[in-house]
Each structure stands twice: as C-alpha cells, then as structure tokens.
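> My questions are about this predicted structure, shown below with the sequence.
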Amino acid sequence: MSFRALEKLHRVHEGYIQAHKVDELDILLVCNEGKLYAFKNYCPHQGVPLTHGTLENGAIRCPLHGFEFRLRDGCPLTGISAPLESVTLVYEGNTVGIDH
C-alpha cells in the first residue's frame, strides 16, 4: 500500500464536501465541526453519490431520499439500516489522503 493524496489541508474548510477518485475508489471527503471524515461516496440505499448531500448537526443527508448518516461513525440516523462505509484517512505533511 502507498499514500494517495486527496487534498491539501489549506483547501479544506468547514462544510467542505468533495468527491475524490483513487483508482477504482470514489471517496467523499467531508469537513464538519473542524474534523475530517472520509467515506465511500454512495448512499447504501440506492448507490446515489453523496457529493451533493447536506451537512447538519454532525450528519450528512442523502440528496435523493433524505436518509441521514452520523459522520463520526457512518451509522444511519433515519430510515435505513446500512451504514456508510468509512475510509481511514492518513496525513502526510500538509496533505490528507489514504493508504491504497
């Protein structure tokens, strides 16, 4: 495995939601309440990308059906039993990425 950069930290701000492609992985990087989170970029309900989801109260809401998922652990808060699939972040200098 090797480090794969997602974003420079100076570009990340509160409310940041951005999709990043690493080989076959589509990763959603989110900044909420000063913390960074990464998930595979799809809602487990119907596979809709969460890139245009909304952030509120430490959760992300799917733009299609409104299902909400807690950012700290990906657990669903409404209407669905499957969690988001989290991705472990790695930091190298002023860059955040993943080991892939």
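On my side now, so go ahead. From a predicted model like this one, the values you see are computed outputs, not experimental measurements.
> all contacts plus neighbour counts: C-alpha atoms, from now on.
Fine.
> Downstream of the strand or helix carrying residue 26, the next helix or strand is which one?
Using DSSP states H and E, residue 26 sits within strand 25-32. Where DSSP H and E defines the elements, the next helix or strand beyond strand 25-32 is strand 35-40.
> Which positions within that following strand qualify as buried?
36-40 (16 or more other C-alpha atoms under 10 Å).
> ok, now stretch 68-76?
Under the neighbour-count criterion of 16+ other C-alpha under 10 Å, stretch 68-76 has 68-71, 74-76 buried.
> ok, structure two:
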Amino acid sequence: MRFYPLDKLINLHDHYTRHFKIDSAELLLIQRAGQRYLIEARCPHRDHPLDVATIADGVIQCALHQYQFAIADGRLIHATEEPCRSLRTFALVYEGNEVGVMLRDADD
C-alpha cells in the first residue's frame, strides 16, 4: 500500500468536489457540512462521471439516470432502472497538512 496525497487541507472547504485519477482508480474527494468523503468517481450503474452529479443532504445523484447513493458509505438509496452495486468508498488518510488515500501500487 502506498500513500497518495490528494490535496492540502487549506484548500478544502464546504462544496469542495474534485476528481483524481491515480493509475486506474478514479476518485472523487468531497467536502460537505465539514465532513470529507472519498468515493469512486464513476456511477456503478452505467459508468457515468459523478463529478457532474448533484450532491445534497449526504446523497450524490448521478446526472445520467438519477441513481442516488449515500456519500458516507456508498450504499444505493434509489435506482430508476435495475439495481446496481454500491459506490466504493475509501478511507481518507491525513499526513501533515495533506489529505490522501492509501492504495495498492500497480506492482502489488
């Protein structure tokens, strides 16, 4: 496992949303109501990018088919077509003045 820094803590604020690509992983770092979340950046239903999704009250809604997921744990809340798996979530890691994530190296 390796630490990948995402952003400096000073840059984070409510309504912060930023997409990151680390090797094959696409991640979305979100801050709402003082809480930070790291989720996969594409909807598991039809692989639509979630950086254009609506986020409100702890729920992210995909712009393509309006699937809704809890940003805290990734669980599917609402499906408009066939059900899909939950969003993958990732634990944030704080090192010094940065927030990041631990991911497996491509060599692992």
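All right, it came through fine. All values derive from a computational prediction rather than experimental measurement.
> Work out the TM-score between the chains.
The TM-score (TM-score structural alignment, normalised by the length of the first structure) is 0.92; 100 aligned residues with a C-alpha RMSD of 1.1 Å.
> From the contact counts, what lies against the strand holding residue 26 of the first structure?
strand 17-22, strand 35-40 (3 or more C-alpha pairs under 8 Å, 6 or more residues apart in numbering; DSSP states H and E).
> Redo those as a markdown table? Include distance to residue 94 of the first structure.
As requested, these are exported to a markdown table (distance: least, C-alpha to C-alpha, whole Å):
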| stretch | distance to residue 94 of the first structure |
| --- | --- |
| strand 17-22 | 17 |
| strand 35-40 | 14 |
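> one step back: kindly indicate which of the buried residues of strand 35-40 of the first structure lies nearest residue 86 of the first structure.
Each of the buried residues of strand 35-40 of the first structure was checked against residue 86 of the first structure using C-alpha to C-alpha; the closest is residue 39, at 4.2 Å.
> Could you check how many residues crowd around the closest residue to that closest one other than its chain neighbours?
In space, and not counting its chain neighbours, residue 39 of the first structure is closest to residue 86: 4.2 Å by C-alpha to C-alpha, 6 or more residues apart in numbering. If you count neighbours by other C-alpha atoms under 10 Å, residue 86 of the first structure ends up with 18.
> any idea how far residue 94 of the first structure is from residue 25 of the first structure?
Counting by C-alpha to C-alpha, to the nearest Å, the separation of residue 25 of the first structure from residue 94 of the first structure is 22 Å.
> I appreciate the help and will end here.
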